[in-house]
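>>> sequence and computational prediction follow.
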Amino acid sequence: MAKILVTGASGFIGSFITEAAVEKGLETFAGIRSTSSKRYLIDNRINFIELDFSDKQKLREVLSLFKKDNGNFDYIVHCAGVTKCISKNDFIEVNYQQTKDFVDVLIELEMVPKQFLYISTLSVFGPIHEKSYQPIAEDDIKKPNTAYGLSKLKSERYLESLVDFPFVIFRPTGVYGPRESDYFLMVKSIKGHIDFSVGYKRQDLTFVYVKDLVEAIFLAIEKKVVRRAYSVTDGEVYSSRAFSDLIQKELGIPFVLHIKSPLIILKVISLCAEFISGILGKSSTLNSDKYKIMKQRNWRCDITPTIEELGYEPKYKLEKGVEEAVDWYKKEKWI
């Protein structure tokens, strides 16, 4: 039975990848921290391995012992990382340096898998084609304007620099679905009859339901592709109000007050929130990185290579995905 390791397995995307791996009959290892929650990792077929990416020596020892007892992983999906931090330097440390250390240890121990599938982000491109609104394409120049996007791009470039290293990079747009907490804030806001948006210029948005992203990952394993990067969306483009309107529909809210803020106000609020989070030592959902992401007007994306090379067929358009996600939030009493 082929062995797969999913790092960041306790997280939103990682937990869905882990579940899918088990269902597909793979010997599944969930890479977690000692403090990680196993709330969504309840299948008794899941094997656990504690990985501390902040300690390279300890990581080497754990993987060396694993190899001695179990052999190598056939596939590794590296989902571990951070999307918000107290300090911007933490993005580089966690998303880039720890990824580099992990890969270096795999090479040193001769544990390079058949495929190393890395979860990156569409944000590696930064704001692009903001006037023409043409889709972001894989050969476009990457100029990330966020610490998060830069950290992911550095990781991508390191993987690409390694001769014959079997990476597969995924660059999803906004990923939503059950268990996700950032888009859930919008659900809470709509339930409170408030829809907050920013900027007056046209904004084209794209999304991908978490289960479609997971399916793309396993299609890449099935097709045995290596040294490729794929953007992932549901194939559609949405207006800035599409998501909130669908949430309102699913919640059965009769009226919502739509508040559109000038970008300068959001910028001030974001910087203040970031300053306060630094004092309190806690990361904030609203920060300068988030401001730049919300400011970006064009999230159109060309997924033709993903469709043609992997046979990717997204099953969840936004309406179906929002319906399923909101239903989950209700059942789990998040709302």
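Ah, there it is.
>>> CA only for contacts and neighbour counts going forward, please
Will do.
>>> so which strand or helix has Ser54?
Assigned by DSSP states H and E, Ser54 belongs to neither a helix nor a strand.
>>> could you check how far the residue nearest to it when sequence neighbours are not counted is from Ser151?
Distance criterion C-alpha to C-alpha, 6 or more residues apart in numbering; nearest residue to Ser54, sequence neighbours excluded, is Gln98 at 6.4 Å. Counting by C-alpha to C-alpha, to the nearest Å, the separation of Gln98 from Ser151 is 11 Å.
>>> how about Lys143?
According to C-alpha to C-alpha, Lys143 and Ser151 sit 12 Å apart.
>>> do the same with Ile46
30 Å.
>>> who has more neighbours, the two?
Summary of the neighbour comparison: Ile46 and Ser151, criterion other C-alpha atoms under 10 Å, with Ser151 having more neighbours (25 against 17).
>>> ok, now which ones touch the more buried one?
Ser151 makes contact with Phe91, Ile92, Asn95, Tyr96 under the criterion C-alpha atoms under 8 Å, 6 or more residues apart in numbering.
>>> the stretch 201-335 of the chain: helices as residue ranges?
Counting by DSSP state H, counting those that start in this stretch, the stretch 201-335 of the chain forms helices over residues 210-223, 242-251, 263-280, 288-295, 304-310, 318-331, given from the N-terminal end onward.
>>> as JSON lines, those helices with distance to Leu59 would be great.
Written out in JSON lines, the entries for the helices of the stretch 201-335 of the chain read as follows (distance: least, C-alpha to C-alpha, whole Å):
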{"stretch": "helix 210-223", "distance to Leu59": "25"}
{"stretch": "helix 242-251", "distance to Leu59": "41"}
{"stretch": "helix 263-280", "distance to Leu59": "29"}
{"stretch": "helix 288-295", "distance to Leu59": "30"}
{"stretch": "helix 304-310", "distance to Leu59": "33"}
{"stretch": "helix 318-331", "distance to Leu59": "35"}
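>>> next up, a structure to set beside the first:
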Amino acid sequence: MESILITGASGFIGSFIVEEALKRKFNVWAGIRSTSSKKYLKNRKIHFLELDFTHPNELRAQLSGYKGTYNKFDYIIHCAGVTKCIDPKSFDYVNYLQTKYFIDTLKVLNMVPKQFIYISTLSVFGPVRDGDYSPIKADDTPMPNTAYGLSKLKAELYIQSIPGFPYVIYRPTGVYGPREMDYFLMAKTIQRHMDFSVGSRRQDLTFVYVKDIVQAIFLGIEKKVVQKTYFLSDGKVYQSRVFSDLIQKELGNPFVIRVKCPLIVLKVISLLAQFIAMRSGKCSTLNLDKYKIMKQRNWQCDITPTIKELGYTPEYDLERGVRETIAWYKNEGWL
């Protein structure tokens, strides 16, 4: 039985990876913090490993303790990270530096796995093809315009700089599905009869359902690929209102007031929300990073290599994914 460590296992994507790894009969280790919730990690076959990425010496002791008993992991899927912070500087510390600490520790302890799978983001490229609305390609020069995207790019570049390191990097576009909070807030707003859109210029959006990310990860393990990067989407392009229209449909078509917010107004609101968050010490859904993400007009990406090299076939288009997601929200009493 091969072993697999999933960091950030208590999170949205991580918890789904854990479930699939169990189905595939891996010896599953969930990497968590001492404060992490185990709400979606109830299976008795899950082993838990507390990992302190903020303190390299402590992290080394924790991994060394594991190695002393079990040797090393066959696979590591690094999902741990942050998508929103009170202080934008925290993105760099968590997403880049802590990833570096982790990899450096694995190297020192001779615990480099067969594959080190890193969950990155399409945001590492920023608005690189906003001008012509063509798909972002792997050989484009990244132009991250958010602290989040830059932190992920720095982690990618560090991973890729290590000679012979067996990395596989996945760059998903907008990820949605059960347990996800940001798109849930959108559904909650629509349930309350409001729908907001941003800007007047055409916006091409792409999405990927969480279970399709999981599918791609395990295809990569099966194919034994290393030193590869892949975009992940459902292979389709959507206009800005499609997602909210599908949510509205699954909610029973409630009456909705649609408000179009000019970009300058959104920017002011985002800056104010970020300022309040920093003063209060609580994360805000709206911030300058989020504004730049919502401002971007083109989120197309080329998944041809993912299809050809991994045999990846997205199982969920947006309609099916939204249907399953809203049903889960309702069943759990979120809506």
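Nice, I can see it. Computed from a predicted structure; not experimentally measured.
>>> the residue nearest to Ser54 of the first structure: how many residues sit nearby?
21.
>>> repeat for Ile119 of the second structure
When neighbours are defined as other C-alpha under 10 Å, Ile119 of the second structure has 21 of them.
>>> nearest spatial neighbour of it, chain-adjacent residues omitted?
Nearest-residue entry for Ile119 of the second structure: Tyr170, 5.2 Å, with adjacent residues in sequence omitted and distances by C-alpha to C-alpha, 6+ apart.
>>> and the one you found, which of the three is it?
Secondary structure state of Tyr170 of the second structure, per DSSP: H, G, I helix; E, B strand; the rest coil, is strand.
>>> who are the contact partners of Ile247 of the second structure?
Listed by C-alpha under 8 Å, 6+ apart, the contact set of Ile247 of the second structure reads Ala187, Ile190, Val322, Arg323, Ile326.
>>> the second one contacts Gln248, correct?
Yes - look at Ile190 of the second structure against Gln248 with C-alpha atoms under 8 Å: they come within range, at 6.6 Å.
>>> redo the contacts of Ile247 of the second structure as TSV? Include distance to Gln227 of the second structure and neighbour count.
Compiled in TSV, the contacts of Ile247 of the second structure are given as follows (distance: C-alpha to C-alpha, whole Å; neighbours: other C-alpha atoms under 10 Å):
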residue	distance to Gln227 of the second structure	neighbour count
Ala187	38	25
Ile190	42	23
Val322	33	23
Arg323	36	16
Ile326	37	22
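>>> from these, which is closest to Ser161 of the second structure?
Checking the contacts of Ile247 of the second structure against Ser161 of the second structure by C-alpha to C-alpha gives Val322 as the nearest, at 38.4 Å.
>>> where's the closest one relative to Val128 of the second structure, distance?
When distance is defined by C-alpha to C-alpha, Val322 of the second structure is 28 Å away from Val128 of the second structure.
>>> before we move on, what about Met143 of the second structure?
For Met143 of the second structure, the distance to Val128 of the second structure under the criterion C-alpha to C-alpha works out to 6 Å.
>>> and the two? which has more neighbours close in?
Using other C-alpha under 10 Å as the criterion, Met143 of the second structure and Val128 rank with Val128 on top: 23 against 16.
>>> now do the SS call for the more buried one.
Assigned with three-state DSSP, Val128 of the second structure falls in the coil class.
>>> so who does the corresponding residue of the first structure for it touch?
Using TM-score structural alignment, the partner of Val128 of the second structure in the first structure is Ile128. Taking C-alpha under 8 Å, 6+ apart as the definition of contact, the neighbours of Ile128 of the first structure are Ile136, Asn298.
>>> cool, Ser15 of the second structure as well?
Neighbouring residues of Ser15 of the second structure by C-alpha under 8 Å, 6+ apart: Gly8, Ala9, Tyr40, Leu41.
>>> highest neighbour count among the residues you listed?
Within the contacts of Ser15 of the second structure, most neighbours by other C-alpha under 10 Å means Ala9, with 29 neighbours.
>>> that residue matches what in the first structure?
Using TM-score structural alignment as the criterion, the counterpart of Ala9 of the second structure in the first structure is Ala9.
>>> and what about its match, helix, strand or coil?
coil.
>>> nearest spatial neighbour of it, skipping sequence neighbours?
Counting by C-alpha to C-alpha, 6+ apart, Ser15 is the residue found nearest to Ala9 of the first structure once chain neighbours are left out, at 4.9 Å.
>>> and that neighbour, what element?
With the criterion set as DSSP H and E, the secondary-structure element containing Ser15 of the first structure is helix 12-23.
>>> which residues of the stretch 1-150 of the second structure fall in helices?
So, for the stretch 1-150 of the second structure - with DSSP H, counting those that start in this stretch - the helices run 12-23, 56-70, 89-91, 98-108, 147-161.
>>> may I see the ones you listed arranged in a markdown table, with distance to Ile269 of the second structure as well?
As requested, the helices of the stretch 1-150 of the second structure are arranged in a markdown table below (distance: least, C-alpha to C-alpha, whole Å):
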| stretch | distance to Ile269 of the second structure |
| --- | --- |
| helix 12-23 | 27 |
| helix 56-70 | 38 |
| helix 89-91 | 20 |
| helix 98-108 | 31 |
| helix 147-161 | 18 |
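>>> and the ones you listed: which comes nearest Tyr291 of the second structure?
Tyr291 of the second structure lies closest, by C-alpha to C-alpha, to one member of those: helix 147-161, at 11.8 Å.
>>> mean per-residue distance, the closest one versus the first structure.
Using mean C-alpha distance after the TM-score superposition for the first structure, helix 147-161 of the second structure ends up 0.3 Å from its aligned counterpart in the first structure, as a mean over the superposed pairs.
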